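Enquirer: Sequence first, then the predicted structure, then my questions.
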Amino acid sequence: MTRFVVVGGGIVGLAVAHRLITDRPGDQVTVLEKEAGWAAHQTGHNSGVIHAGVYYKPGSLKATMCRAGSASMVEFCERHGLTYDICGKLIVATDAAELPRLHDLHQRALANGLPARLIDAAEAAEHEPHVATVGALHVASTGIVDFGAVCRKLAELLAAGGAELRTETEVTGVANRPDGVVVHTTRGEVVADVLINCAGLHADRISRLAGVPTPVRIVPFRGEYYELVPQRQGLVRGLIYPVPDPQFPFLGVHLTKMIDGTVHAGPNAVLATAREGYSWGRFSPRDVWDELTYRGLWTLARRHYRYGLTEVTRSLSKKRFAASLARLVPELTAADIVRAGAGVRAQAILPDGGLVDDFLIVEAERQVHVLNAPSPAATSSLEIARHIVSRLPVDAPR
């Protein structure tokens, strides 16, 4: 019997644990989560989109796992009676200057094997009557789901399958011994043969605690959302996205019909003053010190400070935020949106200021560390888990 400890109770950690009990039923699996419940951070604060995989470099982990993950996530939901909707999405060019980038995106979608079509403004209006566009890319396989509900089902399956689930258990240290890995927590020690780190916003810190050098640092970016008031939700039928900037494909506010019928708008992206900083008022001295002393962030900021200023302005001005939405749906005004919370993206940044644009999984003796898994990690979670578990030795060292 091999003893596995999974750190992190978001969708990636729970998916890895579920894959372990599925593929290795004779082994022992323990999941450690510092919060009182599951999906407390990135998973529970995202927009609930089952991504198709349009944006990602062909052949990358994001591209391959997102496409496969979209299918496996739908299959999981069907098998366990979870609500989802494959509603498709429009990526819209709002002026002619964006059309070349839209065409490039179409070629990337085709290279990734996706059902994506370029359509004109008239056909776009058949999908979204209130959208403003000179041309659009329709991606039929995009959907929506409640990833929190997926996590609750995974936890239920884990408990039924004999896994040990420990919430309110924060990792404080890791000691490597010849016979295993000792994980020190706020509720005692756990001894494992293999440690799998899926700690999201804190993944680099867990890696360092475990003595595994990390090539990146996690820098938190807060994404703030608005919600359309009920009487204006009819302006959006599904998902409406802008043509992304190739340098920052995760930037650009969009409109998303949620699985409960509400319509969310956002997110923007501003540097957070805490790794769990869901508002401007949340401040962590430790996290800010990590940011201020990291040369990679300073290099990134010097290169792209104009983007940063634009995002901060939009964060502080509801009018500016609404104006960004009006580029997609001109009928929307500041009076049509209300605050709807925020999420924090764990962005891995290299020392030279480069953004890690693919999933980053580092393996060491007796250890696996998922060091970069932002969107589309929720969509890809079952495939990330399959990838990690498939690479483990049949008989892990004891």
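Expert: Everything's here; your move.
Enquirer: Only C-alpha atoms from now on, for both contacts and neighbour counts.
Expert: Noted.
Enquirer: For this protein, just list every one of the helices.
Expert: Counting by DSSP state H, the chain forms helices over residues 11-23, 61-80, 99-111, 121-127, 147-160, 203-209, 285-292, 295-316, 318-326, 377-390, given from the N-terminal end onward.
Enquirer: Looking at these, which is nearest to residue 348?
Expert: The closest of the helices of the chain to residue 348 is helix 203-209. By CA to CA, the value is 8.8 Å.
Enquirer: List of residues touching that closest one?
Expert: Applying CA atoms under 8 Å, 6 or more residues apart in numbering, the contact partners of helix 203-209 are 171-174, 197, 199, 213-214, 216-218, 369-371.
Enquirer: what do you get for stretch 348-355?
Expert: 215-219, 294-300, 347, 356, 371-372.
Enquirer: how about the helices of the chain in TSV, adding distance to residue 242 and mean neighbour count?
Expert: Output for the helices of the chain, formatted as TSV (distance: least, CA to CA, whole Å; neighbours: other CA atoms under 10 Å):
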stretch	distance to residue 242	mean neighbour count
helix 11-23	27	24
helix 61-80	20	20
helix 99-111	10	18
helix 121-127	13	16
helix 147-160	23	19
helix 203-209	31	21
helix 285-292	30	15
helix 295-316	15	15
helix 318-326	9	20
helix 377-390	20	23
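Enquirer: here's the one I want to compare it with:
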Amino acid sequence: MIYDYCVIGGGIVGLATAMKLLEAEPGASLVLLEKENTLGAHQTGHNSGVIHAGIYYTPGSLKAELCRRGVKETKAFCDEHGIPYENCGKLIVATNELEVSRLEALETRAQQNGIGVKRLGAKALREREPNIAGVEAIFVRETAIVDYLAVCKAMARVVVSRGGQVVTGAKVEAIAEEAGSVVVDTGDALYQARKLVACAGLQSDRIARMAGLHATHQIIPFRGEYYRLPERRNDIVQHLIYPVPDPALPFLGVHLTRMIDGSVTVGPNAVLGFAREGYGKFSFNPVDVAEFVRFPGFWKTMRANIGHGLREARNSLFRSGYLQECRKYCPSLVLDDLTPMEAGIRAQAVAADGSMIHDFLFLETPRMLHVCNAPSPAATSSIPIGEMIASKVVASRRSSAATPFNRAYFTGKQMRV
């Protein structure tokens, strides 16, 4: 049969897109292909489980808008499907005067984004969190925690209830775009669809190139290494505890995160990964490494972030350095508190000029839409992201006008190809 839609990728963005496609076009036929035997096996299943309020994003930007909608829609979806979540809130803690000035800018940004926050002095911070040291803090009320794998499973049930198929263990080996359809070969079966949407995360650039698209960027894996605190320290904090982000650095920094199962984690750092899907500390995939070392943008990125990269690598190798990052705002932690847990891997899209792509990046042909970058917080924003993608795909399918072939673009910024 020829499906109306084929979605590649069983992470939370792919599932949300499939769900929204079937909502936008009831009765359409759809198949979702996931190469692993379980859904959400990679980025979705290895994140910190935070429903972000959106305090960090530029007011009026697409990321800010999608995150603000995502907070409400994720919680509403959880309520509808009986998925537990906790509105524990987040404290962003300043430990010196420079961070206080940055905190003030964040507070202004939160107000512009319509996010409810409360400024706390040192005394009020100690009253809320006796184990946390800081000179000032911002309390973000809407931040919550959830199990995103449970969300994925519920989304899959919705897709099936609307007539869609979810096929796991289906690794895509070839994609061919024809005049009226796209054919996807998984080795075991051929799937033909009038429209294809690829939400392949860590493999998104490879899937795009497999389909014949001219992808000038590359996915560079960055490991986010976490530690879990021992069970006896599960009550060390009542909220999520985040440092004030350094605007010169691409990641948020090490934080204390309460998990929905009651445990507390510390992390992540951000170190170069030597395997796109290798979660052990010394995972190494020679194909992955050979690919990024041949990419000029990789070396430009490394040069631009050499100091930060060396510091993160040192802290990855030596727990004592990692501990110092944590003790800036949680001084009671000791080395034995840092017990190992599996890392996460971030699919960082890097342009040929070495710049890290922090916005949405799509590649498009008449019958395909490839989501090559869905920036953080993609899990929080997955439902409105899925709606945005679905509305675009459905509109293009219904339109009689031909879409320009092999077009690449950022949201709000044209990219030359």
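Expert: Nice, I can see it. It should be emphasised that the depicted structure is a prediction, and the values quoted were computed from it without experimental measurement.
Enquirer: which of the contacts of stretch 348-355 of the first structure lies closest to residue 396 of the first structure?
Expert: Of those, the one sitting nearest to residue 396 of the first structure (CA to CA) turns out to be residue 371, at 21.7 Å.
Enquirer: Which residues are in contact with that closest one?
Expert: Applying CA under 8 Å, 6+ apart, one finds that residue 371 of the first structure lies in contact with 198, 200, 203, 204, 214, 216, 348, 359, 360, 361, 362.
Enquirer: please redo it, this time with the cut-off set to 6 Å
Expert: Neighbouring residues of residue 371 of the first structure by CA atoms under 6 Å, 6 or more residues apart in numbering: 203, 360, 361.
Enquirer: Of those residues, which is the nearest to residue 236 of the first structure?
Expert: When the contacts of residue 371 of the first structure are compared for distance to residue 236 of the first structure (CA to CA), residue 360 comes out closest, at 34.9 Å.
Enquirer: Just list the residues touching that closest one, thanks.
Expert: With the criterion set at CA under 6 Å, 6+ apart, residue 360 of the first structure makes contact with 371, 372.
Enquirer: Over to residue 39 of the first structure?
Expert: For residue 39 of the first structure, the residues meeting the contact criterion (CA under 6 Å, 6+ apart) are 10, 148.
Enquirer: which residue lines up with it in the second structure?
Expert: Correspondence of residue 39 of the first structure to the second structure, assessed by TM-score structural alignment: residue 40.
Enquirer: how near is that match to residue 34 of the second structure?
Expert: Note on residue 40 of the second structure: its distance to residue 34 of the second structure, by CA to CA, to the nearest Å, is 9 Å.
Enquirer: can you count the residues close to residue 88 of the first structure?
Expert: Here the count is done by other CA atoms under 10 Å, and residue 88 of the first structure has 22 residues near it.
Enquirer: Might one say that it is in contact with residue 137?
Expert: No. Using CA atoms under 6 Å, residue 88 of the first structure makes no contact with residue 137, being 10.4 Å away.
Enquirer: Nearest the geometric middle of the first structure, what residue?
Expert: Centroid-nearest residue in the first structure: residue 375, 2.9 Å away (criterion: CA atoms, centre = their mean).
Enquirer: quick one: contacts for that residue?
Expert: The contact partners of residue 375 of the first structure, taken as CA under 6 Å, 6+ apart, number zero.
Enquirer: For residue 386 of the second structure, give me its contacts.
Expert: Residue 386 of the second structure neighbours (CA under 6 Å, 6+ apart): 16, 17, 20.
Enquirer: quick check, nearest of those to residue 132 of the second structure?
Expert: Distances from those to residue 132 of the second structure were compared by CA to CA; the smallest belongs to residue 16, at 37.0 Å.
Enquirer: What residues does residue 174 of the second structure make contact with?
Expert: Residue 174 of the second structure makes contact with 184, 185, according to CA under 6 Å, 6+ apart.
Enquirer: please redo it, this time with the cut-off set to 10 Å
Expert: Contacts for residue 174 of the second structure (CA atoms under 10 Å, 6 or more residues apart in numbering) come out as 183, 184, 185, 186, 187, 190, 207, 210, 211, 212.
Enquirer: Counterpart of it over in the first structure?
Expert: For residue 174 of the second structure, the residue aligned by TM-score structural alignment is residue 173.
Enquirer: Quick check: its match vs residue 346 of the first structure, distance?
Expert: Applying CA to CA, one obtains 21 Å for the distance of residue 173 of the first structure from residue 346 of the first structure.
Enquirer: Check residue 77 of the first structure too.
Expert: Relative to residue 346 of the first structure, and taking CA to CA, residue 77 of the first structure is found at 26 Å.
Enquirer: before we move on, back to that, common neighbours of residue 40 and residue 34 of the second structure, please.
Expert: With contacts defined as CA under 10 Å, 6+ apart, the residues shared by residue 40 of the second structure and residue 34 are 9, 10, 11, 14.
Enquirer: How about the contacts made by the third one?
Expert: For residue 11 of the second structure, the contacting residues are 34, 38-45, 148-149, 152, 199-201, 379, 382, by CA under 10 Å, 6+ apart.
Enquirer: circling back: so which of the contacts of stretch 348-355 of the first structure comes closest to residue 225 of the first structure?
Expert: When the contacts of stretch 348-355 of the first structure are ranked by distance to residue 225 of the first structure (CA to CA), residue 347 comes first, at 18.2 Å.
Enquirer: neighbours of that closest one, just the number please.
Expert: Under the neighbour criterion other CA under 10 Å, residue 347 of the first structure is assigned a count of 22.
Enquirer: Touching, residue 202 of the second structure and residue 278? I think so.
Expert: No. Here residue 202 of the second structure lies out of contact with residue 278, judged by CA atoms under 10 Å, at a distance of 11.2 Å.
Enquirer: neighbour count winner among those two?
Expert: Taking residue 202 of the second structure and residue 278 together and counting by other CA under 10 Å, residue 202 has the greater number of neighbours (23 against 19).
Enquirer: All set now, cheers.
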